[in-house]
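Engineer: I would like to see how this sequence folds:
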Amino acid sequence: MKTTIWLHSHFNLIELLRAEDVAGEFRIIGSYHSRKYPEALLADVYHIEPAGLSESDYVEWALEFVARHGVDVFVIGRKLAALAHADERFRALGCKLISACDGATHELLNNKVECYNTITDGLVPLPAYQVADDPEAFEQAVLALSATQPVVCFKPTESIFGFGFRIIETAENAPLLVGVPRELVTTFEGALEYVQRGESFDQQMVMEYLPGQETSVDCLSVDGKLIRAVVRGKNADGSRVLLDRPLFVEYARRLTEKFKLTSLYNVQFREKGDGSPVLLEINSRMSGGTNMSCMSGLTLPYWGIKLALGTASEAEIPHGRTGIRVAELRRAVVLP
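Structural biologist: Okay, here's the model as predicted:
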């Protein structure tokens, strides 16, 4: 009997899972509230989710879906905290969640300020930052950091995909921002106007601008122990390079142990102007670029699922190759 795997995100991993699953152990279900992602249709079965559900209603719907379809493993990538809080209810149905942590830790890591404030004693290097809860505090934070940093930026403490990120340009630092996409750049006055555009003020993190290389570490761990990691750098042309960077792996190991992370997740770093890396964020889910890390020969989601099922040991898991340049290619496929 096949093991039923449910994906409600990260559909670009379906082909990689199939390629690794040479024994044909997995039956893959995909779901989303539209047909926005054609890759999802490559699943054995695809379902349209009900639209507009609250997080609590989505959890109830997901529990019913698991029971109805006999789901053995649910790889979560959305509504992380809400689903993780219901972990015991999923287990009672015989379903294992692929979740990096418990619900409370998902909530902590999703708030960049709370995450940074928890990282003490020089565990990993952090950028200079201040937190603003109102427009006056925002203005003061920008002025304070501008006294020591050549460029200051800001973003909401809770956001994804860089939403709300802006860089503050001045006459003095403008030469340092040549080549930066102009939609990300604003003035001090524009920044004040931007953060007050809504009905209420969203807490902001004001921090030093990090102009250097962005590096992601895609991780696989078990109960706070880092098992494997793939370090992925971003090139200017949009391609990625898989790197041999023990320092980044060590930082990921420390954070894994600190937050007792497990299964699949991603840690992002970025270099300061002097080339030294600092922590950008911990994503308590797989990154959108996990498929490119899998080009290392280490298909992270496959082994994450196998470890969760107890059908693989650490010794069986390959180490990823490095020194590889990878990119995503668009191609036509015949859909079922």
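Engineer: Only C-alpha atoms from now on, for both contacts and neighbour counts.
Structural biologist: Will do.
Engineer: which of the residues in stretch 25-32 are buried?
Structural biologist: For stretch 25-32, the neighbour count (16 or more other C-alpha atoms under 10 Å) marks 26, 27, 28, 29, 30, 31, 32 as buried.
Engineer: Which of these sits closest to residue 321?
Structural biologist: residue 26 (25.6 Å; C-alpha to C-alpha).
Engineer: next up, for comparison:
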Amino acid sequence: MKSVNVYFNRWFSVAYHYMNLIRGNEDGMPFRIFATHPDINHMSLQGADVAEKEPALTGLPYVEFCVDFCRRHAIDIFIPRLHMLDISRHAHLFDEIGTKVLVCRDAELLESVMIKDKFYENVKAKGIMAIPDYHVVRSAEGFEAAYRDLAAKGHRVCFKPTDSEGGLGFRIIDNNRSPLQELLGYVTPLISFEEARRILAEARSFPDLMVMELLEGYEYSIDCLAGGEGRLLAAVPRRKAGGRLRLLERHAGFMELAAKVAETYRLPYNFNIQMKYNGETPKLLEINPRMSGGLHITCLSGINFPYLAVKSALGGEVPRMELQRDILAAHIEQPVIVTEKENSAAPDVVN
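Structural biologist: I've put the predicted structure just below:
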């Protein structure tokens, strides 16, 4: 059987696990994994059969690099992360060379999902889930007004850029923090209102910030797999359970929510919904139109999300699957040899 060639452009380190999950699929389908990254020693490349260094490009030139890579290596399936929106806008270039791209081809929808305030407005209009109280600000004066409004409503307040991934730029306003304790302890996301306002006031400009109520209850990450026409094929809610512990939980409410999101937005293949409780109400943090950073843990459910997305893209039949039992899981580091040197008297030392 001929191997299927799969390409990952610049991904997080956990792509190492996705590659091995695809390679170790339950159907015994043979795969050859290709990957690129600006750092040729990046951990994500250690799971690839073929790795190349990626150039520092943006926009159409970057897309053209990916198209050329796919052409040179006869790539069957391309799983993008970096510059996903540009790739979606030019998906027809991959169609022309016979490469299937695991990306939402509705570029307008994809952009709205990736820009948090735009998506919050969309969700609010459709009414399919609760969203936090928030304001989008572009000035220090706007920041102060937003903070005072949310605080007057009884909320603790946090903020982050509207266009960012994960925890980048996320800060919690805490006016009772101890700078000395923080200096001598762990790095935290805490910052006082006065310090945040001063920094913003001194800046000539800064990216749009979403200032919002801090959600302090349980946090869930719902990993989803969808087929065509808004059909949800699988959804597994994963709750942070302290430290590295994660509970894969049969949460009926979030299973229903995942089906509603799939039907409403028709995001294809893998996507992820992040929800967090404030009191008794779960509210939306964000939706990621890609595989999540913790998806390899969710796959301990027995549902091979990365492979099944590839199988679906190749036209294979993927049945509806459900989590059969609650599972408490965690992860540990795995040592991996990146390079080896022969006949070397001693390693190079940098002072």
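Engineer: Now the TM-score, please.
Structural biologist: Once the chains are laid over each other, their TM-score by TM-score structural alignment, normalised by the length of structure 1 reads 0.91; 328 aligned residues with a C-alpha RMSD of 2.3 Å.
Engineer: if we can go back for a sec, arrange the buried residues of stretch 25-32 of structure 1 in JSON lines, one row each, with secondary structure and distance to residue 293 of structure 1 as further columns.
Structural biologist: Formatted as JSON lines, those follow (DSSP: H, G, I helix; E, B strand; the rest coil; distance: C-alpha to C-alpha, whole Å):
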{"residue": "26", "secondary structure": "strand", "distance to residue 293 of structure 1": "21"}
{"residue": "27", "secondary structure": "strand", "distance to residue 293 of structure 1": "23"}
{"residue": "28", "secondary structure": "strand", "distance to residue 293 of structure 1": "21"}
{"residue": "29", "secondary structure": "strand", "distance to residue 293 of structure 1": "23"}
{"residue": "30", "secondary structure": "strand", "distance to residue 293 of structure 1": "22"}
{"residue": "31", "secondary structure": "strand", "distance to residue 293 of structure 1": "24"}
{"residue": "32", "secondary structure": "strand", "distance to residue 293 of structure 1": "24"}
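Engineer: Would you reformat the residues you listed as JSON lines and include distance to residue 80 of structure 1?
Structural biologist: Compiled in JSON lines, the buried residues of stretch 25-32 of structure 1 are given as follows (distance: C-alpha to C-alpha, whole Å):
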{"residue": "26", "distance to residue 80 of structure 1": "23"}
{"residue": "27", "distance to residue 80 of structure 1": "23"}
{"residue": "28", "distance to residue 80 of structure 1": "20"}
{"residue": "29", "distance to residue 80 of structure 1": "18"}
{"residue": "30", "distance to residue 80 of structure 1": "17"}
{"residue": "31", "distance to residue 80 of structure 1": "16"}
{"residue": "32", "distance to residue 80 of structure 1": "15"}
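Engineer: Spatially central residue in structure 2, please.
Structural biologist: In structure 2, the C-alpha nearest the mean C-alpha coordinate belongs to residue 292, at 4.2 Å (C-alpha atoms, centre = their mean).
Engineer: What residues does it make contact with?
Structural biologist: 223, 271, 272 (C-alpha atoms under 8 Å, 6 or more residues apart in numbering).
Engineer: what about the second one, how many neighbours?
Structural biologist: This means residue 271 of structure 2. A count of neighbours around residue 271 of structure 2, defined by other C-alpha atoms under 10 Å, yields 24.
Engineer: Next, it: secondary structure please.
Structural biologist: State at residue 271 of structure 2, reduced to three classes by DSSP: H, G, I helix; E, B strand; the rest coil: strand.
Engineer: That one pairs with which position in structure 1?
Structural biologist: Matched by TM-score structural alignment, residue 271 of structure 2 corresponds to residue 265 in structure 1.
Engineer: go on, residue 45 of structure 2?
Structural biologist: Structural alignment (TM-score structural alignment) places residue 45 of structure 2 against residue 40 in structure 1.
Engineer: which non-adjacent residue is nearest that match?
Structural biologist: residue 11 (5.1 Å; C-alpha to C-alpha, 6 or more residues apart in numbering).
Engineer: Aligned counterpart of that neighbour in structure 2, please.
Structural biologist: Match for residue 11 of structure 1 (TM-score structural alignment): residue 16.
Engineer: Helix or strand next in line after the strand or helix carrying residue 5 of structure 2, which one?
Structural biologist: Counting by DSSP states H and E, the element that carries residue 5 of structure 2 is strand 4-8. Using DSSP H and E, the helix or strand that follows strand 4-8 of structure 2 in sequence is helix 15-23.
Engineer: Which strands or helices does that following helix pack on?
Structural biologist: Applying 3 or more C-alpha pairs under 8 Å, 6 or more residues apart in numbering; DSSP states H and E, one finds that helix 15-23 of structure 2 makes contact with strand 31-37, helix 305-313.
Engineer: Show me the one of the ones you listed that comes nearest residue 228 of structure 2.
Structural biologist: The closest of the helices and strands packed on helix 15-23 of structure 2 to residue 228 of structure 2 is helix 305-313. By C-alpha to C-alpha, the value is 9.1 Å.
Engineer: For the closest one, give the aligned segment of structure 1 as residue numbers.
Structural biologist: With TM-score structural alignment as the criterion, helix 305-313 of structure 2 aligns to 300-308.
Engineer: Now that stretch on structure 2. Mean distance?
Structural biologist: Once fitted to structure 2, stretch 300-308 of structure 1 is off its aligned match by 0.5 Å on average (mean C-alpha distance after the TM-score superposition for structure 1).
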